[in-house]
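# next comes the sequence, and after it the predicted model I'd like to discuss.
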Amino acid sequence: MTRAADIGRLAGLILAGGQSSRMGRDKALLEWQGETLLSRARALLRSAGVDRVYVGGRTDQPDGLPDNQPHAGPARAILDAASLLHGRCDHMLVIPVDMPLLGPELLTPLLDANPGKARSWQDHPLPALIPVAACRALNSDDIHSIKRLLARLDAETLAVAPVRAGHADPFSNINTPDALAMLDRISR
């Protein structure tokens, strides 16, 4: 079984550079269960064995990375990060800041398969393991979505167990005040 140490140098990338326009305020700084979504995302990556964590699109944060084309979407942010991290890591374990229900059980399997390959969960482009060198080799002009990026990287997809009745979908994005309110209801 492959683990973080076996796939080469690994960095975590938290996608946090969006405008949060549907939420109406910065999602990275939203508090849930006593901590910000950004601090939860950092802790999650560390619990999966990632020592070096970067924050995409947030130069105001420690280890923040600038987006070369701000607000051009998460695929562009991943490609920008790959360019900036080339030479510092071999793979990026990428998560969005707005998936607070993700747990390490959805990250570590991404590290358990064929080294050098991109991989994600079936029907869920994030979280994903992204090989940095493969990103740099792409002609990125026509990549405007994470799904397209994963397709161009010939990513492996892992099967997802169905969400059990009465449980929240761990892949849920918290993009609106209503979604945040629902998150608060399910966490009680």
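That came through, no problem.
# please make it C-alpha for all contacts and neighbour counts, starting now.
OK.
# show me which strand runs longest in the chain.
strand 124-131 (DSSP state E).
# list the buried residues in the helix or strand that that one is followed by.
Scanning forward in sequence from strand 124-131 by DSSP states H and E, the next helix or strand is helix 132-136. Buried residues in helix 132-136, defined by neighbour count with 16 or more other CA atoms under 10 Å: 132, 133, 134, 135.
# before we move on, what about stretch 61-79?
So for stretch 61-79, counting by 16+ other CA under 10 Å, buried means 64, 65, 66, 67, 73, 74, 75, 76, 77, 78, 79.
# please report the distance of the fifth one from residue 57.
With distances taken as CA to CA, to the nearest Å, residue 73 is found 10 Å from residue 57.
# rewinding a little: list the helices and strands the longest strand of the chain packs on?
strand 91-96, strand 119-121, helix 146-152 (3 or more CA pairs under 8 Å, 6 or more residues apart in numbering; DSSP states H and E).
# which of the buried residues of helix 132-136 lies closest to residue 117?
Distance to residue 117 across the buried residues of helix 132-136 (CA to CA) is lowest for residue 134, with 8.7 Å.
# residue contacts, that closest one?
Shown in contact with residue 134 (CA atoms under 8 Å, 6 or more residues apart in numbering): residue 153.
# here comes the other one, which I'd like you to weigh against the first:
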Amino acid sequence: MTTRKNSDLIGIVLMGGNSQRMGKDKSQISYHRIPQYQYLFQLLSKYCSEVYLSCNAKQQTKIESSFPLIKDVNDNKGPLEGIKSAFNIIDKSLLTVPCDMPVINDELILQLINSRNSDLDAVCYSDTDGHINPLFAIWEESCIEELKKFKGDSPKQFLKLVRTQVLKASSEALKNINTPDELNLYLKNQG
């Protein structure tokens, strides 16, 4: 597969949550023989001119120093805080991926990239049940000013306010793992 870096697209691995339901940092779980944050960093590096890990203050000390970080301005405010924190220092479009989705792959990323349109502010996915996943998405530079004015903390609510294209993907492709039971079941099914 031939890949091309997009000079106007910055990759952001969203990993700043508390992982309360999991009981341990979800970004450190290994689905692909390396911690998930490293896997997603490598994956996004194929398509984005730069990639950053969006993290909270506690996570900073657990991440190898070779990875560029963007620390959440306000910890424990949810994933939209990670996106806002990235846009505070980056004035390019963002390709965001959450660290709790082990099935993210080249095909899904390319579909997002190929669906970009200058008339849109964002492109994201919806699963077969109609549940929108606003965190595996491209947030165009055109939405920065609206995001700065947005007072809520729901990425889904924000994407309803701007011009967003919603792509379809299977529920399995958009699976996220949030609890030890979900993790054990996923790993068992992987063989």
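Noted; the coordinates are in hand. Note that the structure is a prediction, hence the values are computed from the model and not measured.
# what residues are shared contacts of residue 73 and residue 57 of structure 1?
Contacts common to residue 73 of structure 1 and residue 57, judged by CA under 8 Å, 6+ apart, are residue 18.
# contacting residues for the residue most central in space within structure 2?
The geometric centre of structure 2, computed from its C-alpha atoms, lies nearest to residue 97 (CA atoms, centre = their mean), at 1.7 Å. Applying CA under 8 Å, 6+ apart, we find residue 97 of structure 2 in contact with 11, 12, 13, 14, 40, 135, 136, 137.
# can you lay out these as CSV showing neighbour count and distance to residue 158 of structure 2?
Output for the contacts of residue 97 of structure 2, formatted as CSV (neighbours: other CA atoms under 10 Å; distance: CA to CA, whole Å):
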residue, neighbour count, distance to residue 158 of structure 2
11, 26, 20
12, 28, 18
13, 29, 19
14, 29, 17
40, 26, 24
135, 21, 11
136, 25, 14
137, 23, 13
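# what's the closest of those residues to residue 170 of structure 2?
For these, the nearest to residue 170 of structure 2 is residue 136 (13.5 Å; CA to CA).
# now do the helices in structure 2.
Counting by DSSP state H, structure 2 has helices at residues 36-45, 79-89, 106-114, 144-149, 155-161, 180-189.
# what's the matching range in structure 1 for the last one?
Helix 180-189 of structure 2 lines up with residues 177-186 of structure 1 when matched by TM-score structural alignment.
# now that stretch: buried residues?
Quick answer for stretch 177-186 of structure 1 (16+ other CA under 10 Å): 180, 183.
# go on, stretch 148-164 of structure 1?
Neighbour-count burial for stretch 148-164 of structure 1 flags 149, 150, 152, 153, 155, 156, 157 (criterion: 16+ other CA under 10 Å).
# trace the third one over to structure 2, please.
So the one you mean is residue 152 of structure 1. Using TM-score structural alignment, residue 152 of structure 1 sits opposite residue 161 in structure 2.
# can you tell me what sits against stretch 16-32 of structure 1?
By CA under 8 Å, 6+ apart, stretch 16-32 of structure 1 touches 36-38, 55-58, 67, 70-71, 73-74, 77, 96-98, 175-177, 184.
# what lines up with the residue nearest to the centre of structure 2 in structure 1?
Counting by TM-score structural alignment, residue 97 of structure 2 corresponds to residue 95 in structure 1.
# and the residue nearest to its match when sequence neighbours are not counted, what is it in contact with?
With CA to CA, 6 or more residues apart in numbering as the criterion, residue 95 of structure 1 has its nearest non-adjacent residue at 4.7 Å, and that residue is residue 127. Contact analysis of residue 127 of structure 1 by CA under 8 Å, 6+ apart lists 93, 94, 95, 96, 106, 107, 120, 121.
# counterpart of residue 127 of structure 1 in structure 2?
Using TM-score structural alignment, residue 127 of structure 1 lines up with residue 136 in structure 2.
# relative to residue 181 of structure 2, how far out is residue 154 of structure 2?
26 Å.
# cool, and residue 28 of structure 2?
Residue 28 of structure 2 is 17 Å from residue 181 of structure 2, by CA to CA.
# can you put the buried residues of helix 132-136 of structure 1 in JSON lines and add distance to residue 162 of structure 1?
As requested, the buried residues of helix 132-136 of structure 1 are exported to JSON lines (distance: CA to CA, whole Å):
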{"residue": "132", "distance to residue 162 of structure 1": "31"}
{"residue": "133", "distance to residue 162 of structure 1": "33"}
{"residue": "134", "distance to residue 162 of structure 1": "31"}
{"residue": "135", "distance to residue 162 of structure 1": "31"}
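# from these, which single one is nearest residue 170 of structure 1?
residue 132 (26.0 Å).
# shouldn't the closest one be in contact with residue 82?
Yes. The pair residue 132 of structure 1 / residue 82 is scored as a contact, 5.1 Å apart, by CA atoms under 8 Å.
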